[in-house]
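**Student:** Predicted model and sequence below, questions to follow.
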Amino acid sequence: MKIKKIELFAVNLPLIQPFIISYATYPNIQSIIVKMTTECGLVGWGESVPDEHITGETPHSAYAMLKNTLAPLMIGQNPMEFEKIHELMDQSVHRAPAAKAAIDMACFDVTGKKLNVPVYQLLGGRYHEKFPVTHVLSIEEPEKMANEAEEKVKEGYTSFKMKVGRDVMGDVKRIRAVRERVGEDIAIRVDVNQGWGNSANTLQALRHLEKLGIDWLEQPVAQDDIDAMVEIKSKSTVPLMIDEGIRDMNNMREIIAKRAADKVNIKLMKCGGIYPAVKLATMAEMAGIECQIGSMVESSIGSAAGFHVAFSKKIIKSVELTGPVKFSKDIGDLKDSYIIPHIQLNERPGLGVSIDETVLTELTQYSDSIE
């Protein structure tokens, strides 16, 4: 099986409401969709959702990287040779993980279809039957976040990821308001997205948070300040998760060596796709560090790819892939698998996502074809 053609689509995915985190507000999500066609007529789909603050790529730069470098490199290659595919990409360009992730996903999708198995069967088989769906609360005033949380509990949600990172004491008020509103039995995870900057600010916040029963605190400090994570972890009883600070195997080695986190948040856009994500999960398991598969708010394609990794690995204990339920219009049908408060994957071949190419055309800003 050889790759014959790769088509690129730059799309705007419309959000139901703006997504607000510590460093940015997103009115919609800019994504690059890859359609990979083989000589035997099979089609694989991939997705790239870059973030200049994390992956070092913009939507325009990732699109250009795919169009001018990575896609031409793939023509004539066998998409089933995952190790070789990644070696070719890595030898051609340093980093660019979100661009590489789109190629990686399309290769896994088309390989699963060729072998007539779901992608998770290519990764060791299905381990988990279902995962709880976590609702993500964007940064708002305490009362508004509490109101939204209360409404989502009525819909059946049992866990929340709270986005904070604007100011320490204001964030403490936000977290306290949600906890008081939803009660003690609902899981709350707090994601600072680097917003508290350093260990001193974080430890100040933790003096209040330790009484609120949060599941874990995620990436409170600057992404490259591993030593600050070490200090925080040594001085707090709240489990600490690293997100922006874990991008590749080099980061993982340092985190393991320094015992810098209790949990790691693996995202396909940060590490380069399904194949590198599995490697990171294996490294974490060897060190006894629990994993989560997180999201850059991808469509059904990128979200499904993350779920296949999560469902195949015992060490992955949670998922936060909520893009399909945040969009007012999506190009795929993964939303049907969200049966609140759980998600359960189907058993269709490849990524298991049906693509509506009419919607894809409607959302496309520009496109290219490489043969």
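**Tutor:** Looks like it arrived, so ask away. Numbers count the residues shown, from 1 in each chain.

**Student:** Please make it C-alpha for all contacts and neighbour counts, starting now.
**Tutor:** Will do.

**Student:** Can you report how many residues lie near Asn68?
**Tutor:** A count of nearby residues for Asn68, using other Cα atoms under 10 Å, gives 12.

**Student:** can you confirm it is in a helix?
**Tutor:** Yes: remark: Asn68 belongs to a helix, assigned using DSSP: H, G, I helix; E, B strand; the rest coil.

**Student:** Tell me, how many residues neighbour Glu320?
**Tutor:** Glu320 is flanked by 24 other residues according to other Cα under 10 Å.

**Student:** my bad, Gly165
**Tutor:** Gly165: 25 surrounding residues under other Cα under 10 Å.

**Student:** cool, Thr25 as well?
**Tutor:** Other residues close to Thr25 by other Cα under 10 Å number 12.

**Student:** does it sit in a helix or strand, and which one?
**Tutor:** In this structure, Thr25 sits in strand 24-38 according to DSSP states H and E.

**Student:** now what about that strand, what contacts it?
**Tutor:** The contact list for strand 24-38 (Cα atoms under 8 Å, 6 or more residues apart in numbering) reads 1-15, 17-20, 43-50, 59, 63, 102-103, 106-107, 110, 297-298.

**Student:** Narrow those to those in helices?
**Tutor:** The helices, defined by DSSP state H, take in Pro59, Tyr63, Ala102, Ile103, Ala106, Cys107, Val110 from those.

**Student:** nearest spatial neighbour of the last one, skipping sequence neighbours?
**Tutor:** Excluding its sequence neighbours, the residue lying closest to Val110 (Cα to Cα, 6 or more residues apart in numbering) is Gly44, at 4.2 Å.

**Student:** Comparison target below:
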Amino acid sequence: MIRRVRLYTVGVPMAAAFDHATRARHSAESLLVEVELNDVRGWGEGAPRGYVTGETLDGAAQAVRRCDPAALAERVDWRTFDSAVASIARLPLTELVDGPSAAAAVEIALLDAVCRHFGRPLTDVLRVLDPPDRVLREGPTSVSLVIHLGQDVASVLDALPPRAVAALRHVKIKVADPAGAVLRLTQARERLPEEASVSLDANGTWSAAEAERIADELASAAWVEEPLPPRSWTELARLRQATGLPIMLDESCTGPGDLRTAAASNAASHVNIRLSKCGGFLAAARLALRADALGLGCQLGVHVAEVGPLWAAGRALATAWGMWQTVEAGRADEWFPTPLTHPAFAVDRSLHRVERLAGPGTGIEPTGELLRHTRCLATWEPNGAWRRTT
């Protein structure tokens, strides 16, 4: 059924940098996998981030090349949409493809191709997980405003039209030093409606003593994301017990093992779910269901500068389920003025919401602008090994 698989790396300059406490990103770095069936092509993306999962772009590409598409294809029951999705859902992708970002690229490409072959949207794939009725939703989804470290909080919010401020439901603020975090939180709270929530993201740069010292001044924050170095389970649990500070895990939680440890140690109240760091569309959805069942709040996040398949798959999850405390959409329209996909990335900035994408699969196709910034590393065809592209 699989006629061809192509592996690409992507590097697209960003029109504006995005800064947080440990990194400044000036370009997109993604991995693309193209799966060609008899009649359609599906696209998947992974965003390797060393500071999140320890992966590199080259390492993730090598992980894809070490997998055997023929072995994957043999495990897929291609007869119907339901049988194909069920068999893909059973694949031990994290064992067959080493690394969550590489696995995400392969999985999303397979699902996109299957959906396009059967003329079904990616949201239909979620039925295989049998989610409880209470998490289902339809219609537009509210998204958060993210203010990065290089931006002044007061200036960003003061520049918004009154209608846009009134429509805000959540603002996420990148922070560095604890004193600056308190100031940035105060500036936001002074300008936002009471019903809008605010979170702070320290990207693992505080010590437990620093976090405890300012905890009282953070009482108006909905949660603090990754305040301590990743997987500081004992310190996180002590911080929560001593201060009652709501804590969201991001870099600390990339899969079920981390989630089990966090829940057992009472180290967190919330989890940030991102498709690439969690291993793909279904892997992220499963992790969200587990977190929800454990009583943890979930944010559906994005990696900075996702170029297409990742944000589109994330949007499918955002608009199909209503379990999210908040949803991040990204700012691809600002970072990449020339659209990388058709239809182009779009967010209603006046109401801070996104619509479900139409069409089969993820609902998007790469444009010539995106393909212009890709490098095809290797191609696989049946009855052969991966062939390096020159």
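**Tutor:** Thanks, I have the structure now. This one's a predicted model, so the numbers in the text were calculated from it and none came from an experiment.

**Student:** How alike are these chains, TM-score-wise?
**Tutor:** Put the two chains on top of each other and the TM-score (TM-score structural alignment, normalised by the length of structure 1) is 0.88; 361 aligned residues with a Cα RMSD of 2.5 Å.

**Student:** still on that earlier bit, which of the contacts of strand 24-38 of structure 1 count as buried?
**Tutor:** The neighbour-count test (16 or more other Cα atoms under 10 Å) applied to the contacts of strand 24-38 of structure 1 identifies 1-15, 19-20, 43-50, 59, 63, 102-103, 106-107, 110, 297-298 as buried.

**Student:** so where in structure 1 does stretch 221-235 of structure 2 end up aligned?
**Tutor:** Here stretch 221-235 of structure 2 aligns to structure 1 at residues 214-228, judged by TM-score structural alignment.

**Student:** and the end-to-end length of the matching stretch?
**Tutor:** With Cα to Cα, to the nearest Å applied, stretch 214-228 of structure 1 spans 20 Å between its terminal residues.

**Student:** Which residues outside that stretch are in contact with it?
**Tutor:** Applying Cα under 8 Å, 6+ apart, the contact partners of stretch 214-228 of structure 1 are 165, 187-199, 202, 229, 238-245, 255, 260.

**Student:** Which of those residues fall in strands?
**Tutor:** If you go by DSSP state E, the contacts of stretch 214-228 of structure 1 have Ala187, Ile188, Arg189, Val190, Asp191, Leu240, Met241, Ile242 in strands.

**Student:** surely the third one meets Met162?
**Tutor:** Yes: with contact defined as Cα atoms under 8 Å, Arg189 of structure 1 counts as touching Met162 (6.1 Å).

**Student:** These two: who's more crowded?
**Tutor:** Shown here are Arg189 of structure 1 and Met162; by other Cα under 10 Å, Met162 has more neighbours (27 against 21).

**Student:** Aligned to that one, what sits in structure 2?
**Tutor:** Aligned by TM-score structural alignment, Met162 of structure 1 pairs with Ile173 of structure 2.

**Student:** For the helix or strand harbouring that match, what is the distance to the chain centroid?
**Tutor:** Ile173 of structure 2 belongs to strand 170-174 when assigned by DSSP H and E. Taking Cα atoms, centre = their mean, to the nearest Å, one finds the center of strand 170-174 of structure 2 at 16 Å from the center of the full chain.

**Student:** what's it packed up against?
**Tutor:** strand 145-147, strand 197-201 (3 or more Cα pairs under 8 Å, 6 or more residues apart in numbering; DSSP states H and E).

**Student:** again, 10 Å this time
**Tutor:** strand 145-147, helix 153-158, helix 178-191, strand 197-201, strand 223-225, strand 324-327 (3 or more Cα pairs under 10 Å, 6 or more residues apart in numbering; DSSP states H and E).

**Student:** Where does the fourth one end up in structure 1?
**Tutor:** If I follow you right, that is strand 197-201 of structure 2. Under TM-score structural alignment, the match for strand 197-201 of structure 2 is residues 187-191.

**Student:** mean shift between the matching stretch and structure 2?
**Tutor:** For stretch 187-191 of structure 1, the mean deviation from structure 2 after alignment is 1.7 Å (mean Cα distance after the TM-score superposition for structure 1).

**Student:** For Glu148 of structure 1, state which of the ones in helices among the contacts of strand 24-38 of structure 1 is nearest.
**Tutor:** Ranked by distance to Glu148 of structure 1 (Cα to Cα), those are led by Pro59 at 30.5 Å.

**Student:** got a list of what the counterpart of the closest one in structure 2 touches?
**Tutor:** Counting by TM-score structural alignment, Pro59 of structure 1 corresponds to Leu57 in structure 2. Applying Cα atoms under 10 Å, 6 or more residues apart in numbering to Leu57 of structure 2 gives the contacts 9-10, 29-31, 46-50, 63, 101-102.
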